[in-house]
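**Q** Compute the structure for the input listed below.
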Amino acid sequence: MLDWQSTELPLTAQADILSLNRSHLYYKPVPPSPEEIRIKHRIDEIYTQHPFLGSRRIAAILNREDVKVHRNTVQKYMREMGLAAIYPGPNLSKRNLQHRIYPYLLRGLSIDRVNQVWGIDITYIRLQSGWMYLVAILDWFSRYVIDWELDQSLELPFVLEAVRRALSDCKPEIMNSDQGSHFTSTEYIQLLKANEVRISMDGKNRAVDNIFTERLWRSLKYEEVYLHEYTSPKEARRGIHRYFEFYNHYRPHQSLDYRTPASVYTA
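**A** Take a look at the predicted model:
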């Protein structure tokens, strides 16, 4: 786009040259209302504690708490937040049906070494006046957070960036994810195939399939995010970086005989 303040070309002429609708040039994003932020933050808290609840039940809880909101609004917000209830059957709500769905490869598999299975997922991170999205890659054997990235939108690039960084250091035998559009996208699939990583996707009994990542999100939110009111993306990034350093290198895990994820991963 030309700098309309320094050029003699009128804005209408610039739009015609670039084949753009003039209305787009005047558009300014409308920030979310305080009420929308408040409702989304509370939805995140309820979902983190009870990830099997869908929009209907979450709407009922909110209304019981005197937060007057229609189920359709909750459904819309959950879709924007990248949340979907974990059902005990096939979860079709987040699939991009034009993209290929891969089978779940981990049922009955003995996970007994690092870099055998990595899991990847996305979660909602609240800010004082908005929100961000966090993607993290977790080694299932050691519970070590391999890499992560924050972004203010749910667009694909921040996911690919985290995956590329993780793969530049090491490669898993299997990468497991849900069936969301990020993980069924052509770019994501091609990236894993180019690195000879087998692809696994949650299917039936998804609550069990994704249990390690769900536990990571709960730990992160209760031990870090909900204890702080991030005022900016920079502050959120700093806080999450601090937490993952603690989680990987200092926080003992009962399931690891009270060792840290880093000590198990590097061993």
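**Q** Every contact and neighbour count from this point should use C-alpha atoms.
**A** Will do.
**Q** quick one: secondary structure of the residue nearest the centre of the chain?
**A** By CA atoms, centre = their mean, the chain has its centre lying nearest to I122, at 1.3 Å. Classification of I122 by DSSP: H, G, I helix; E, B strand; the rest coil places it in strand.
**Q** In contact with it: list those residues for me.
**A** Applying CA atoms under 8 Å, 6 or more residues apart in numbering to I122 gives the contacts 82, 133-136.
**Q** run the last query once more with 7 Å
**A** With CA atoms under 7 Å, 6 or more residues apart in numbering as the criterion, the residues that contact I122 are 133-136.
**Q** With T186 instead?
**A** With the criterion set at CA under 7 Å, 6+ apart, T186 makes contact with nothing.
**Q** do you know how far it is from V264?
**A** According to CA to CA, to the nearest Å, T186 stands 33 Å off from V264.
**Q** cool, and K68?
**A** 47 Å.
**Q** Likewise for G239?
**A** Distance from G239 to V264, counting by CA to CA: 24 Å.
**Q** residue ranges for the strands of the stretch 151-267 of the chain, please.
**A** All strands of the stretch 151-267 of the chain, identified by DSSP state E, counting those that start in this stretch, fall at 174-177, 198-201.
**Q** tell me the most buried of those?
**A** Each of the strands of the stretch 151-267 of the chain was scored by mean neighbour count; the highest is strand 174-177, a mean of 23, by mean count of other CA atoms under 10 Å.
**Q** Show me what that strand is packed against.
**A** Packing partners of strand 174-177 (3 or more CA pairs under 7 Å, 6 or more residues apart in numbering; DSSP states H and E): strand 117-127, strand 198-201.
**Q** this one next, for a side-by-side:
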Amino acid sequence: MGSACHTLSLPRSTWYRRQKQASSPDPDIDLKDRIQRLALAKSVYGYRRMTVELQRAGLIVNHKRVLRIMREDNLLCLRKRRFIKTTDSEHGLPVYPNLKIGLVVDGIDQLWVADITYIRLQGEFIYLAVILDAHSRRVIGWALSRRIDTELTLAALRMALKSRTVRPGLIHHSDQGVQYAATEYINLLKENGIQVSMSRRGTPYDNAQAESFMKTLKYEEVYLSDYANLTEARQSIGRFLEQIYNRERLHSKIGYVPPEEFEAGLSRHNQTTIC
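**A** Below you'll find the predicted structure:
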């Protein structure tokens, strides 16, 4: 087992948990996702109000099951903490129109989509910022931190800028959160000739591609792991993003090939066309 963990570059605790879950899929995985999202939006809710909220949404669930899940995921204590949401649009900074509306993306580096999500460790929450190429679905920039600040999103953007070629007309799309509206972030985009686009307020569907990716990340990596600390989370999540998602996972929207393979195919096609 030790050599297997070393070969896969996985923490031992994560390996054990995945082996256990592979043999017995978690029947609560969808409910856990709903509860975690509600707990972030309504951090003062205890398990009884959470149960009623879920029932009002049409789920058949009792308070005992909700209490168990909230206790296992350390969500009962959120009501006693100051909690920071991933999107803070009450900042007074300039916001930008949604340039995605009516946009047809037919090549890489025409549209980048960005988003932030939270990840629960054993005793705290950390935050992940990600940037995707909208055409290939490839993760081109990411950063992980205990702080949900502009430096988090800047780190992901700097990675994307380092790894990609900025093409004329490239659009960067995000929500209206303060981390994306910050002067330093906007300036870095404009200095590189990138147009700024933001979702309409309270309209998460405007950034549906990023939202869908975050759900994939949660279901295929985060919920199958039990990160002890930030270092362990960075190791496992980095492996998922760069190795599994970009190079191995088949994506239905791009013909059931991995994003890197899809981009390589585009490059070969373009070279053939030129010749």
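**Q** In TSV, list the strands of the stretch 151-267 of the first structure along with distance to N63 of the first structure.
**A** Output for these, formatted as TSV (distance: least, CA to CA, whole Å):
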stretch	distance to N63 of the first structure
strand 174-177	33
strand 198-201	35
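**Q** quick one on the thing from earlier: residue in the second structure matching the residue nearest to the centre of the first structure?
**A** Correspondence of I122 of the first structure to the second structure, assessed by TM-score structural alignment: I116.
**Q** what's the farthest-apart pair in the contacts of I122 of the first structure?
**A** Using CA to CA, these span at most 10.1 Å, a distance reached by Y133 and A136.
**Q** Please pull up the equivalent of F262 of the second structure in the first structure.
**A** Mapped onto the first structure by TM-score structural alignment, F262 of the second structure lines up with V264.
**Q** distance of its match from H249 of the first structure?
**A** Counting by CA to CA, the gap from V264 of the first structure to H249 of the first structure is 10 Å.
**Q** in the first structure, what residues pair with whichever strand or helix holds I140 of the second structure?
**A** Here I140 of the second structure, judged by DSSP states H and E, is contained in strand 139-145. Strand 139-145 of the second structure corresponds to residues 145-151 in the first structure, going by TM-score structural alignment.
**Q** Buried by neighbour count: which residues of that stretch qualify?
**A** Residues of stretch 145-151 of the first structure classed as buried by neighbour count (16 or more other CA atoms under 10 Å): 145-151.
**Q** ok, average deviation of that stretch from the second structure?
**A** After superposition onto the second structure, the mean distance of stretch 145-151 of the first structure to its aligned counterpart is 0.6 Å, using mean CA distance after the TM-score superposition for the first structure.
**Q** Helix, strand, or coil at W131 of the first structure?
**A** Bear in mind the rule, three-state DSSP; under it W131 of the first structure is strand.
**Q** wait, I meant T272 of the second structure
**A** helix.
**Q** residue contacts, it?
**A** T272 of the second structure neighbours (CA under 7 Å, 6+ apart): none.
**Q** And for T48 of the first structure?
**A** Counting by CA under 7 Å, 6+ apart, T48 of the first structure has contacts R218.
**Q** aligned partner of L161 of the second structure in the first structure?
**A** Aligned partner of L161 of the second structure by TM-score structural alignment: L167.
**Q** With adjacent residues omitted, what lies nearest to that match?
**A** Sequence neighbours aside, N195 is the residue nearest to L167 of the first structure in space, at 7.8 Å (criterion: CA to CA, 6 or more residues apart in numbering).
**Q** Looking at the second structure, name the residue matched to that neighbour.
**A** For N195 of the first structure, the residue aligned by TM-score structural alignment is N192.
**Q** which residue in the second structure lines up with S185 of the first structure?
**A** Using TM-score structural alignment, S185 of the first structure sits opposite A182 in the second structure.
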